[in-house]
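Asks: need a structure here:
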Amino acid sequence: MTFRKAVQLLALGFLAMSSPAAQGAMKPSGAEMQKPPDYERAVRSEFEAVRAENTVQAYERFIRRHPGHPLIGDARKAISRLQGR
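Replies: Purely as a prediction, here's the structure:
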């Protein structure tokens, strides 16, 4: 899967979550959306796209977007490798 295709799929997922059909997707305060039903699959797909891009910026973006995910360790290792540490 190319990076562009992965981004398109993620964008479609976000658009689907913002539709009226996604009732209950927001807390009553409207501040936080629930994770999609296949959140883990989406995150892993995004990480594969980041690996294909293989830049420090891509890995840092992944870390910012998914701060508590177990793949953060792999992202940090990749950053270290790319920076020659």
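
Asks: when you work out contacts or count neighbours from here on, use the C-alpha atoms and nothing else.
Replies: Fine.

Asks: any idea how many residues pack against residue 62?
Replies: By the measure other C-alpha atoms under 10 Å, the count of residues near residue 62 is 19.

Asks: wait, is it part of a helix?
Replies: Yes. Assessed with DSSP: H, G, I helix; E, B strand; the rest coil, residue 62 lies in a helix.

Asks: distance of it from residue 21?
Replies: 28 Å (C-alpha to C-alpha, to the nearest Å).

Asks: cool, residue 81 as well?
Replies: Taken as C-alpha to C-alpha, the span from residue 81 to residue 21 is 43 Å.

Asks: the structure of the following sequence is requested for comparison with the preceding one:
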Amino acid sequence: MGSTMPVFRMNATPKAFTISLAFTISLPIVAVVLPEPDRLLQKGHLSMAKAIASDAKPDTAPADTMPPARDPRLAVEEEYQLARRQNTVQALELFIARHPDDPLAAKARADLRSLSR
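Replies: Here you go, the predicted structure:
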């Protein structure tokens, strides 16, 4: 009368599968447990490695992190030269509208008059 139940045997797991499974499981754990490399550098744990790589002393910030501001006179001069090279009424009028009080605006007005002739 008995019903027969299938019997499953546990075969020995291949070694390669066991190693890959252990690796797959440990990867997320390592990612969660270990802090990020940048965080290690910020805390000073690897400050010597960072100092050697950058030729700087540990725990010092670079002196100039931003380039100096551009000279506004040079920027206006370059814009005027560009308007002259374009040699159009629109370019000269745009320059005059952007820099009405600049001494180069008088030159641009003169250029505009000579262009209209």
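
Asks: please state their TM-score.
Replies: Remark: TM-score between the superposed chains equals 0.55 [TM-score structural alignment, normalised by the length of the first structure]; 50 aligned residues with a C-alpha RMSD of 1.3 Å.

Asks: show me the contacts for residue 45 of the first structure.
Replies: Contacts for residue 45 of the first structure were tallied using C-alpha atoms under 8 Å, 6 or more residues apart in numbering; they are residue 6.

Asks: and the longest helix for the second structure?
Replies: Taking DSSP state H as the criterion, the second structure has its longest helix at helix 15-33.

Asks: the following helix or strand past it aligns to what range in the first structure?
Replies: Next in sequence after helix 15-33 of the second structure, counting helices and strands by DSSP states H and E, comes helix 37-43. For helix 37-43 of the second structure, there is no aligned range in the first structure, judged by TM-score structural alignment.

Asks: next, the buried residues of helix 37-43 of the second structure.
Replies: Under the neighbour-count criterion of 16 or more other C-alpha atoms under 10 Å, helix 37-43 of the second structure has residue 41 buried.

Asks: for stretch 44-60 of the first structure, same thing?
Replies: Applying a neighbour-count criterion of 16+ other C-alpha under 10 Å, one finds 45, 46, 47, 48, 49, 50, 51, 56, 58, 59, 60 buried in stretch 44-60 of the first structure.

Asks: from these, which land in strands?
Replies: In strands, judged by DSSP state E, none of those are found.

Asks: now, the most widely separated pair of those?
Replies: Maximum pairwise distance in those, criterion C-alpha to C-alpha, is 17.9 Å, between 45 and 56.

Asks: okay, the aligned partner of residue 41 of the first structure in the second structure and residue 20 of the second structure: tell me how far apart.
Replies: Superposed on the second structure with TM-score structural alignment, residue 41 of the first structure falls opposite residue 74. Distance of residue 74 of the second structure to residue 20 of the second structure, given as C-alpha to C-alpha: 64 Å.

Asks: again, but for residue 116 of the second structure
Replies: As judged by C-alpha to C-alpha, residue 116 of the second structure and residue 20 of the second structure stand 80 Å apart.

Asks: same deal with residue 78 of the second structure?
Replies: Distance from residue 78 of the second structure to residue 20 of the second structure, by C-alpha to C-alpha: 64 Å.
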